[in-house]
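Enquirer: Need a 3D model of the following:
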Amino acid sequence: MRILHTMLRVGNLEKSIAFYTEVLGMTLLRRKDYPEGRFTLAFVGYGNEAEHTALELTHNWDTSEYDLGSGYGHIAIEVLDVYKACEQITSAGGNVVRAPGPMKHGQSVLAFVEDPDGYRIELLCKK
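Expert: This is a model prediction of the structure:
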């Protein structure tokens, strides 16, 4: 068994695909419109779905905004250098909401960025 994907509902699919591919460096793996259901699914990730977990971006055509809710935490992405990743993300137009640095009460170096819908993504340097 393995985790296949995590799904996020997004208000603007093109803006979200651009963020995850151009700012975070993922690849658009597949995309399909479902006209009868009035939604589109786009899968992004860092490798093919046979071997890697993907992120499913769900765009309901009649909804442009969602409440994030109090139960949502974050997506975590491993990077080699959190400081360099934040520089690259900022220069690509991304929004760093927690500057890189040590984790409170821990040793890990991390940072947080937000996608166009306000979802938080943790950048974590694993040692």
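
Enquirer: From now on I want contacts and neighbour counts done on CA atoms only, so please keep to that.
Expert: Fine.

Enquirer: neighbours around residue 26, how many?
Expert: 19 (other Cα atoms under 10 Å).

Enquirer: ok, now the one 5 residues further on?
Expert: Each residue near residue 31 was counted by other Cα under 10 Å, and the total is 13.

Enquirer: Which of the helices or strands spans the residue nearest to it when sequence neighbours are not counted?
Expert: Leaving aside its sequence neighbours, residue 31 sits nearest to residue 42 (Cα to Cα, 6 or more residues apart in numbering; 4.2 Å). Counting by DSSP states H and E, the element that carries residue 42 is strand 39-45.

Enquirer: One more, so I can put them side by side:
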Amino acid sequence: MKFNFDHNNFNVLDLEKSIAFYKEALGFEEVRRHNAEDGSFILSFLGDNQTGHKLELTWLKDRKEPYNLGENEFHLAVKTDDFDAAYAHHKEMGCICYENKPMGIYFINDPDGYWVEILPYKK
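Expert: Here you go, the predicted model:
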């Protein structure tokens, strides 16, 4: 029996704002969308155009209050081929929420408060 990663899910309050954030911050593009027939939810799948892994953003029509992310101990992690340029870009965007300079990583915060870890490719 074999399993492969397919996608991760984040629930979001403002779907278009989140899609725009992930495009600007990470270059992720919407590759698929599913609209519920009754309008109760929308699923947007974002891809990096390099791997098959997707980030599913779920928007629920009746949800008005922010999601409880607990202590934000879970996160998505991505690697970049130009860590310094990515850092400068995210600094300019104002979305860096935590830095661990000894480990050579940092985290950005999306519009709903989810953390995304930014890692350099190992040389």
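
Enquirer: sorry, back to before: contacts only, for the residue nearest to residue 31 of the first structure.
Expert: 17, 28-32, 56-58 (Cα atoms under 8 Å, 6 or more residues apart in numbering).

Enquirer: repeat that for 7 Å
Expert: 30-32, 56-58 (Cα atoms under 7 Å, 6 or more residues apart in numbering).

Enquirer: Same check on residue 65 of the first structure?
Expert: By Cα under 7 Å, 6+ apart, the neighbours of residue 65 of the first structure are residue 11.

Enquirer: Check the gap between it and residue 19 of the first structure for me.
Expert: Between residue 65 of the first structure and residue 19 of the first structure the distance is 16 Å, computed by Cα to Cα, to the nearest Å.

Enquirer: What of residue 51 of the first structure?
Expert: Residue 51 of the first structure is 23 Å from residue 19 of the first structure, by Cα to Cα.

Enquirer: Which one's more surrounded, these two?
Expert: residue 19 (20 against 10).

Enquirer: Now do the closest residue to that one other than its chain neighbours: how many residues are near it, please.
Expert: In space, and not counting its chain neighbours, residue 19 of the first structure is closest to residue 115: 6.6 Å by Cα to Cα, 6+ apart. Neighbourhood size, residue 115 of the first structure [other Cα under 10 Å]: 20.

Enquirer: Next: residue 121 of the first structure.
Expert: Counted with other Cα under 10 Å, residue 121 of the first structure comes out at 19.

Enquirer: and it, what does it touch?
Expert: 74-76, 112-114.

Enquirer: ok, now how distant is the counterpart of it in the second structure from residue 55 of the second structure?
Expert: Matched by TM-score structural alignment, residue 121 of the first structure corresponds to residue 116 in the second structure. Distance of residue 116 of the second structure to residue 55 of the second structure, computed by Cα to Cα: 11 Å.
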